[in-house]
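Asks: Sequence and predicted structure are below.
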Amino acid sequence: MNRFPIWKGNRIGRYDDRLILRSVIFFALIITALSAFVIRLTEGNILLRIFLLFLIVVLYLLDMLYKWKSGNMTDIRNRQAMARMLLENRWFETEPLRQSRTGGRMERIIYFPALYYRRKKRHIYVTVKISMGKYQDKLLTLEEKLETGLNCELVKKDTRDIWVKYEFLTGVEKNRIDIQDVKAKNGELNLMKHISWKYDKLPHMLISGDTGSGKTIFLLIVIKALLESGAVLHICDPKKADLSFLSRIMPDVHYDTESIMECVEAFYEGMETRYDEMQEHPDFRMGANYAKVGLTPHFLIFDEYVAFMDTLAKKEWEEVMKLIRIIIMKGRQAGYFIILACQRPDAKYLGDGVRDQFGFRVALGSMSASGYTMMFGSIDKQFKEKDIAGRGYVNTGNGVVTEFYAPYVDPGYDFFTELSRIYEKRQQEGEACDRMYENGSETAGEE
């Protein structure tokens, strides 16, 4: 029978609810035994006895310090907490034995769930055996209890044969990266050390967050990385706020209603034209995407999408929704991707399953329970609130909602200057390529 190809870890036993006490007693017995042996061995030498007893105490303290630094003490505490979870919820099977002298009924545990614990650095792995017993449903949805009890975040859940494996991460904020480390290449945009948006496989991004949540800064971070990668950007900012200032340094930035509607329509037409170009390309094969034939990705970045739709007449917003829906359904293979940002993902403008088609969904700042449900659907998760700019929750397309920290940006960082520099560099590189192409054409003509 195939199992996970790695060691599952320590099995949680029925007596592990007192694991800390057992560990203390075990070490106390070892110290007592060693002390008794030293006393007997050094009956005639008091100084040697004192030295050896002192050495034992020092070694014991060093061992305790090592266990605390390496996380072994945390492992013991976590294993004890998991054992108590199983026992207090009575997720085991028993059989009666006999009545006790006090009139109580005695029972014996005949089945205890196969639950394993393992830790590697800041990653905690919990593996559960699927037994088809009466507590199976509880054991297959442990993420909420373990996240709260072990102070960690679920980052992956995998089922293989008769095993379900949970992977948690402690200290998620330590995986936050700097804006300079955010890069888009090979169809992937890294946003944390363990989180990236793989837009070639899971296209389109949906961002939500109230004022002050860091939503605009996050959009600028994404714009900077995509601009550096050579992608073509189409930016819409109906509130004529921060993103609209980019019109001073780059084309295709729109902020009035008519211009935004024209931008969406042009983006849709560009996608349809791209499919014709791909099919005529000599390297095109069935199933190949835009990158296989050397084409550049396009991104429609739409801030305050819901607020913009609220300003339109019904006929107009229905037309915009129709185009957005088609782009979302067809854009991946052609390399046409949408990034929508709003304060709340209103189902009115993201209905008919469109919201579920966004491969990367991130909610920044604090949201109500209904807000999280609108973003991620109904899930068993305890959302925590922390007053940290750029913090929130994300679903990267793997069905797991986990804590997220947007890349760190220094308070003095000047986006306008940096984006101007990147765009000018792109223009210079494009002009240089054009000159090389012209020179090559002239040389071929002379020959």
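Replies: Happy to help now that I have it.
Asks: From here on, just use CA atoms for contacts and neighbour counts.
Replies: OK.
Asks: And the helices in the stretch 301-447 of the chain, which stretches?
Replies: Assigned by DSSP state H, counting those that start in this stretch, the stretch 301-447 of the chain shows helices spanning 305-310, 314-334, 369-376, 415-446.
Asks: For these, give me JSON lines that also has distance to residue 297.
Replies: As requested, these are exported to JSON lines (distance: least, Cα to Cα, whole Å):
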{"stretch": "helix 305-310", "distance to residue 297": "21"}
{"stretch": "helix 314-334", "distance to residue 297": "8"}
{"stretch": "helix 369-376", "distance to residue 297": "26"}
{"stretch": "helix 415-446", "distance to residue 297": "15"}
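Asks: Would you agree residue 332 is in contact with residue 200?
Replies: Yes. Contact between residue 332 and residue 200 holds when scored by Cα atoms under 8 Å: they sit 6.5 Å apart.
Asks: so residue 110 is in which element?
Replies: If you go by DSSP states H and E, residue 110 is part of strand 105-111.
Asks: Centre of the chain to that strand, how far?
Replies: 42 Å (Cα atoms, centre = their mean, to the nearest Å).
Asks: Kindly report the same for stretch 232-244.
Replies: How far stretch 232-244 lies from its chain's middle: 27 Å, per Cα atoms, centre = their mean.
Asks: again, but for stretch 223-239
Replies: On the basis of Cα atoms, centre = their mean, stretch 223-239 sits 23 Å off its chain's mean C-alpha point.
Asks: for it, which positions count as buried?
Replies: Within stretch 223-239, the residues that count as buried by 16 or more other Cα atoms under 10 Å are 223-231, 233-239.
Asks: mind listing which of those are in helices?
Replies: Using DSSP state H, the subset of the buried residues of stretch 223-239 located in helices is 223, 224, 225, 226, 227, 228, 229.
Asks: Let me know the closest of these to residue 350.
Replies: Taking Cα to Cα as the measure, residue 350 lies nearest residue 223 of those, at 23.0 Å.
Asks: how far away is the closest one from residue 401?
Replies: For residue 223, the distance to residue 401 (Cα to Cα, to the nearest Å) stands at 24 Å.
Asks: Could you do residue 268 as well?
Replies: Applying Cα to Cα to residue 268 and residue 401 gives a distance of 31 Å.
Asks: And for residue 92?
Replies: Distance, residue 92 to residue 401, using Cα to Cα: 29 Å.
Asks: Next one for the comparison:
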Amino acid sequence: MRGLFSYKGKRIQLYYRYLNIWYTFFFSIPSLTLAAWLCWKNLTNIVSVIDGNQKARPQIIMLGILVSGLIFLTIAVSLIGMKRSKENGGYFSRLQRCQWLLKYLIKNNLVDTKKIKTETGSKELIRVPKVYYRKKDSLDCFTFELGGKNHKEFLMMGSVLEELFLGDLVEIDRKPMLVTYKLLLDTIERRLSIREVKAENGSIEIMEGVSWEYDKMPNMLISGGIGGGKTYFIYTLIKVFMEIGTVKIADPKKSDLGVLADLPAFKGHVVMEKEEIFRLLEDSFEMMIKRYKYMREHENYTMGKNYVFYEMPPYVVIVDEWAAFFSTLDYKETDRVLKVLMPLILQGRQAGVYMIIALQRPDAQSLPNGIRDNLLAKVSLGRLSELGYKMTYGVRPYGPVMMVC
């Protein structure tokens, strides 16, 4: 019953097409009222000019200029105010999204139409199907009622909404007779500088409204092509985790992350050679085992508590260009890597040991044995192909994922 009567948002109506005009008129009412009052006060002079008396003509001309200027100024201020509201994500920004969707529905015949006869011929009546819009936290939610003639079309609206609003579809919520698409819009305006990104209470705010709760969604998969911002994003994670814990970095291509090895703060924390990467993963596995032993032997050992309870910092291992590294391994080397990598990913969360793997193409050859599925936090940088999204998320990214564009 609670789901049946849950708030879906405001229903999009046909009159939304004309709301900008009506709002402009509404904002102009004070000026129109003042103009009417001025005309009423000068009614005698206006009538005399109409009757041919030219003495009051200059005064009436000035009155006309004043009234016209007042109305024009009010309309201009109204339009500027509505434009600013759209730019700042205010009410008129939300109204504009409703109007865009309404226009799409009409243009693509996703509305009910009926012709009725009139005295002068006939006219077409348009009835908009039950479509709702609401703003919930950082997401824009569009709800469509199913079961009508547009049932199939409404089930496929996710990609349409992404294209209409240039946003990212992050979740599809299905209920009886309803489907809700939740989009993250205005991604550029939501970006944070690297200095603004902080870790607090087991969570990192990646951008406004998008956080990674690394204690609840341990381990991360990062995908993205050249120029998508993958390296800069990894730099941000390195900076954040360096402030609260230990970061180990592997760069098999000896490129963007490898240069950090020359900095004093990263001495002993960056590896690039194959054997060094082997040892890094094995040492991280040993670190996880030691942490579990420390927790079990702690005088305040409490079942179910994680590393935070025992005041241990996070231990994060970042491997960039994973595919370039994994593709060079022979059978024995692959077995050596997976022998420690799988336990790190599956068991590391409670001990505070996390894996972050970055690559351009997260296919099954590079991430075998369910590794991809157990990297719970998934981030795609830039725009990927449909196949690229499927490789990253398993399905189109509908759910608790992050897409940073």
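Replies: On my side now, so go ahead. The shown structure was predicted, so the numbers you read here are calculated from the model rather than taken from an experiment.
Asks: care to give me the TM-score?
Replies: Overlay of the two chains. TM-score (TM-score structural alignment, normalised by the length of the second structure): 0.76; 383 aligned residues with a Cα RMSD of 4.1 Å.
Asks: ok so, going back, buried set for the very next helix or strand once past the strand holding residue 110 of the first structure?
Replies: Next helix or strand after strand 105-111 of the first structure toward the C-terminus (DSSP H and E): strand 115-120. Neighbour-count burial for strand 115-120 of the first structure flags 115, 116, 117, 118, 119 (criterion: 16+ other Cα under 10 Å).
Asks: what does stretch 30-46 of the first structure give?
Replies: Buried residues in stretch 30-46 of the first structure, counted by 16+ other Cα under 10 Å: 31, 35, 38, 39.
Asks: residues in contact with the residue nearest the centre of the second structure?
Replies: Nearest to the geometric centre of the second structure sits residue 184, at 2.9 Å (Cα atoms, centre = their mean). Residue 184 of the second structure makes contact with 138, 139, 140, 167, 168, 169, 170, according to Cα atoms under 8 Å, 6 or more residues apart in numbering.
Asks: what about the nearest residue to the first one once chain neighbours are set aside, distance to residue 184 of the second structure?
Replies: By the measure of Cα to Cα, 6 or more residues apart in numbering, the closest residue to residue 138 of the second structure outside its immediate chain neighbours is residue 209, 5.3 Å from it. In this structure, residue 209 of the second structure and residue 184 of the second structure are separated by 9 Å, where distance is defined by Cα to Cα.
Asks: quick one: common contacting residues for the two?
Replies: The contact sets of residue 209 of the second structure and residue 184 overlap at residue 138 (Cα under 8 Å, 6+ apart).
Asks: ok, which stretches of the stretch 51-200 of the first structure are strands?
Replies: 93-99, 105-111, 115-120, 123-129, 153-160, 163-169, 184-185, 188-190, 196-197 (DSSP state E, counting those that start in this stretch).
Asks: closest to residue 74 of the first structure out of those strands?
Replies: Taking Cα to Cα, strand 115-120 is the member of the strands of the stretch 51-200 of the first structure nearest to residue 74 of the first structure, at 9.7 Å.
Asks: What lies in contact with that closest one?
Replies: When contacts are defined by Cα under 8 Å, 6+ apart, strand 115-120 of the first structure is touched by residues 8-12, 75, 79, 124-129.
Asks: now stretch 423-436 of the first structure: which residue numbers in the second structure?
Replies: Aligned by TM-score structural alignment, stretch 423-436 of the first structure falls on no residue of the second structure.
Asks: I'd say residue 114 of the first structure and residue 10 touch.
Replies: No. The criterion here is Cα under 8 Å, and residue 114 of the first structure misses it with residue 10 at 10.2 Å.
Asks: Give the aligned equivalent of residue 285 of the second structure in the first structure.
Replies: Matched to the first structure by TM-score structural alignment, residue 285 of the second structure sits across from residue 268.
Asks: wait, residue 78 of the second structure
Replies: Using TM-score structural alignment, the equivalent of residue 78 of the second structure in the first structure is residue 63.
Asks: again with residue 159 of the second structure
Replies: Checking with TM-score structural alignment, residue 159 of the second structure has residue 144 as its match.
Asks: count of residues packed around its match?
Replies: Residues lying near residue 144 of the first structure (other Cα atoms under 10 Å) number 16.
Asks: go on, residue 84 of the second structure?
Replies: Counted by other Cα under 10 Å, the residues lying close to residue 84 of the second structure total 14.
Asks: same question, residue 432 of the first structure
Replies: Residues contacting residue 432 of the first structure under the criterion other Cα under 10 Å number 12.
Asks: now swap in residue 126 of the second structure and tell me
Replies: As a burial measure, residue 126 of the second structure scores 13 neighbours (other Cα under 10 Å).
Asks: Look up how far residue 127 of the second structure lies from the residue nearest to it when sequence neighbours are not counted.
Replies: With Cα to Cα, 6+ apart as the measure, residue 113 is the residue that lies nearest to residue 126 of the second structure, at 4.6 Å, once sequence neighbours are left out. Applying Cα to Cα, the value for residue 113 of the second structure to residue 127 of the second structure is 6 Å.
Asks: May I ask which helix or strand encompasses the match of residue 285 of the second structure?
Replies: Element membership for residue 268 of the first structure, per DSSP H and E: helix 257-280.
Asks: what's the offset of the one helix or strand residue 25 of the first structure maps to from the middle of its chain?
Replies: Applying DSSP H and E as the criterion places residue 25 of the first structure in helix 19-41. Centroid separation for helix 19-41 of the first structure versus its chain: 45 Å, with Cα atoms, centre = their mean.
Asks: Repeat that for stretch 127-145 of the second structure.
Replies: Distance of stretch 127-145 of the second structure from the chain centroid (Cα atoms, centre = their mean) equals 16 Å.
Asks: That stretch spans what distance, first to last residue?
Replies: So stretch 127-145 of the second structure: terminal residues 14 Å apart, Cα to Cα.
Asks: ditto for stretch 96-116 of the second structure
Replies: The straight-line separation of the ends of stretch 96-116 of the second structure (Cα to Cα) is 30 Å.
Asks: same check, this time on stretch 4-16 of the first structure
Replies: Using Cα to Cα, one end of stretch 4-16 of the first structure lies 24 Å from the other.
Asks: and if you look at stretch 184-195 of the first structure?
Replies: Stretch 184-195 of the first structure end-to-end distance (Cα to Cα) = 13 Å.
Asks: Go ahead and name everything in contact with it.
Replies: With contact meaning Cα under 8 Å, 6+ apart, stretch 184-195 of the first structure is reached by 175-177, 182-183, 196-201, 225-226, 228-229, 396, 404-407.
Asks: mind listing what's buried in it?
Replies: Under the neighbour-count criterion of 16+ other Cα under 10 Å, stretch 184-195 of the first structure has 184, 189, 190, 191, 192, 195 buried.
Asks: If anything else comes up later, I'll come back, but that's it for now.
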